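Asks: Sequence and predicted structure below; questions after.
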Amino acid sequence: MSLHLLLEMTVKELEITTLKARVKLLEDREGGGIAQSGDDAPIKGRSLDEGEEAAKRVSDDIEEMETVLTSMDVASILTSRGVQVVPTV
């Protein structure tokens, strides 16, 4: 398996994880999760904030991986001598 394909699969897995976290967050906010008692509410609210932070970190990681993959593609094309002349506008 090529490095590019492995990284693409990793990016897709991270996207799926992010989407699952967002769905859970929305379900919890809309009351689709466990009912909160007065004692549990602050703990539950804090865990939702932590979930949002985790989802943001995963999203940032995905963007960074996409940038790296794009850079790798460009470097691969340039080093393979596949581009002989770069047109200018």
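Replies: Cool, the structure landed.
Asks: CA atoms for contacts and neighbours, from now on please.
Replies: Will do.
Asks: Have a look at this structure and report its longest helix.
Replies: helix 41-79 (DSSP state H).
Asks: Quick check: buried residues in it?
Replies: Applying a neighbour-count criterion of 16 or more other CA atoms under 10 Å, the buried positions in helix 41-79 are 48, 51-52, 55, 58-59, 62, 65, 69.
Asks: Now distance to D28 too, for those, in a markdown table please.
Replies: Supplementary listing: these in a markdown table, determined by distance: CA to CA, whole Å:
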| residue | distance to D28 |
| --- | --- |
| L48 | 8 |
| G51 | 11 |
| E52 | 12 |
| A55 | 15 |
| V58 | 20 |
| S59 | 20 |
| I62 | 24 |
| M65 | 29 |
| L69 | 34 |
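Asks: take the one below as the second:
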Amino acid sequence: MTNCAACHQPNGEGLGTFPALAGNANLADANLVIDRILNGAGTMPGFGGQLDDQKVAAVATYIRNSWGNDFGPVTPAEVAAKR
């Protein structure tokens, strides 16, 4: 798995065409976040084949609650339902 910070930056502010995660209201939609991690979109690769449900939930929870975001946790069960 590549380092997410390479595109989204360590401060979550994004880089060029890569979207900012800091203060991104779209992260309120847990299903959208899970889908992007699993399947990717545009230039972002999907990681569904590399990460189990627990790890996807951990990544989703982290980005939904970092850099000023406060959107709550994602559970492995939510991830499993999206697979």
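Replies: Alright, I've got the coordinates. Because the structure is predicted, anything quoted here is derived from the model rather than measured.
Asks: Superposing both, give me the TM-score.
Replies: Both chains were compared after superposition, and using TM-score structural alignment, normalised by the length of the second structure their TM-score is 0.28; 36 aligned residues with a CA RMSD of 3.8 Å.
Asks: quick revisit: what's the longest helix of the first structure packed up against?
Replies: Using 3 or more CA pairs under 8 Å, 6 or more residues apart in numbering; DSSP states H and E as the contact test, the elements touching helix 41-79 of the first structure are helix 3-29.
Asks: next one: the helix it packs on to chain centre, how far?
Replies: Its chain's C-alpha centre and that of helix 3-29 of the first structure lie 6 Å apart, by CA atoms, centre = their mean, to the nearest Å.
Asks: packing partners for it?
Replies: The criterion is 3+ CA pairs under 8 Å, 6+ apart, and the helices and strands that helix 3-29 of the first structure contacts are helix 41-79.
Asks: how far off helix 3-29 does the helix it packs on point, in degrees?
Replies: Helix 41-79 of the first structure and helix 3-29 are oriented at 160 degrees to each other (axes from the mean of the first three to the mean of the last three CA atoms, to 10 degrees).
Asks: So E78 of the second structure lies in a helix, does it not?
Replies: Yes. Under DSSP: H, G, I helix; E, B strand; the rest coil, E78 of the second structure sits within a helix.
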